[in-house]
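1. missing the sequence, but the structure's below:
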């Protein structure tokens, strides 16, 4: 049994399968999930687990070379916007509609229980060397 890191076996296994350039959409409970990507649904109740908790756990285990979020987050959800810009300094912002289009190309979707708007980010995996 793992003693640290992500303990959810479905999420841990899905992360181990990712490679350079693969997309991981971390999303709130309301984001439309596209057909195609593998989905690990962590949502339990409204707000549980939070977007921040899940993002923090993922960033501790993944090499991220880029990230994209919806520009609407700046006005609709400033606290998550601040979280993303602090954690991902090179964050790209696009329209929410464009983010939904881009998410169709993700390899993995991690759905949180987050119940605040626009708490979504598409991470692009990098390499550790």
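-> Ah, there it is. Only a predicted model underlies this, so the values are computations on that prediction, with no experimental measurement involved. Numbering: from 1, shown residues only.

2. can we go C-alpha only for contacts and neighbour counts from here?
-> Noted.

3. Check which helices and strands the helix or strand harbouring residue 65 sits against.
-> In the assignment (DSSP states H and E), residue 65 maps to strand 64-70. Judged by 3 or more Cα pairs under 8 Å, 6 or more residues apart in numbering; DSSP states H and E, strand 64-70 is in contact with strand 92-94, helix 96-103, strand 121-125.

4. 10 Å instead, please
-> On a contact count with 3 or more Cα pairs under 10 Å, 6 or more residues apart in numbering; DSSP states H and E, strand 64-70 meets strand 23-27, helix 78-87, strand 92-94, helix 96-103, strand 121-125.

5. show me the contacts for the closest residue to residue 68 other than its chain neighbours.
-> In space, and not counting its chain neighbours, residue 68 is closest to residue 92: 4.6 Å by Cα to Cα, 6 or more residues apart in numbering. Taking Cα atoms under 10 Å, 6 or more residues apart in numbering, we find residue 92 in contact with 66, 67, 68, 69, 70, 71, 85, 121, 122.

6. Comparison target below:
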């Protein structure tokens, strides 16, 4: 998907929208949508209708109201999987790329994130 110009918030919203569309089309009915952007979450929870990204926010809200359960979570910086996917995105052609099986490198970053977040949770709960 070519985002053209725009802000990080717009890119985050469009990524959420595309990801949720893909999940719905694949028959996924329970999902966790994570973002490190508090601004994005605030926009989704806000009733504001004059924000420049209102059209995308409105589309996301409609999608979230379908017959499924999507939990939206704020995650702190340190999402290595997202960073890795963003870095390889620069070398791919424009369009949506769906990975049915994670590569060995993606598996590495998935494990890294699992261990990192388990460690952070352990410290928070100590």
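-> It's in. Because the structure is a prediction, the values reported are computed rather than measured.

7. Now compute the TM-score of the two chains, please.
-> The TM-score (TM-score structural alignment, normalised by the length of structure 2) is 0.26; 64 aligned residues with a Cα RMSD of 5.4 Å.

8. before we move on, back to that, and the two most separated of the contacts of residue 92 of structure 1?
-> 66 and 71 (15.5 Å; Cα to Cα).

9. Would you mind getting the angle between the strand holding residue 65 of structure 1 and strand 23-27?
-> Using axes from the mean of the first three to the mean of the last three Cα atoms, to 10 degrees, the direction of strand 64-70 of structure 1 lies 40 degrees away from that of strand 23-27.

10. ok and strand 64-70 of structure 1 relative to strand 121-125, angle-wise?
-> 160 degrees.

11. just checking, next helix/strand downstream of strand 64-70 of structure 1?
-> Going down the chain from strand 64-70 of structure 1, the next helix or strand is helix 73-76, by DSSP H and E.

12. ok, back up a step: can you flag the buried ones in the contacts of residue 92 of structure 1?
-> Listed as buried from the contacts of residue 92 of structure 1 are 66, 67, 68, 69, 70, 71, 121, 122; burial here means 16 or more other Cα atoms under 10 Å.

13. can I assume residue 71 of structure 2 sits in a strand?
-> Yes. Assessed with DSSP: H, G, I helix; E, B strand; the rest coil, residue 71 of structure 2 lies in a strand.

14. Please name every helix or strand in contact with the helix or strand that residue 58 of structure 2 is a member of.
-> Using DSSP H and E, residue 58 of structure 2 maps to helix 54-64. Based on contacts counted as 3+ Cα pairs under 10 Å, 6+ apart, the elements that helix 54-64 of structure 2 packs against are helix 8-25, helix 38-45, strand 69-74.

15. which secondary structure elements does the helix or strand that comes right after the shortest one contact?
-> The reference is to strand 69-74 of structure 2. Using DSSP H and E, the next helix or strand after strand 69-74 of structure 2 towards the C-terminus is helix 80-89. Secondary-structure packing of helix 80-89 of structure 2 (3+ Cα pairs under 10 Å, 6+ apart): helix 104-124.
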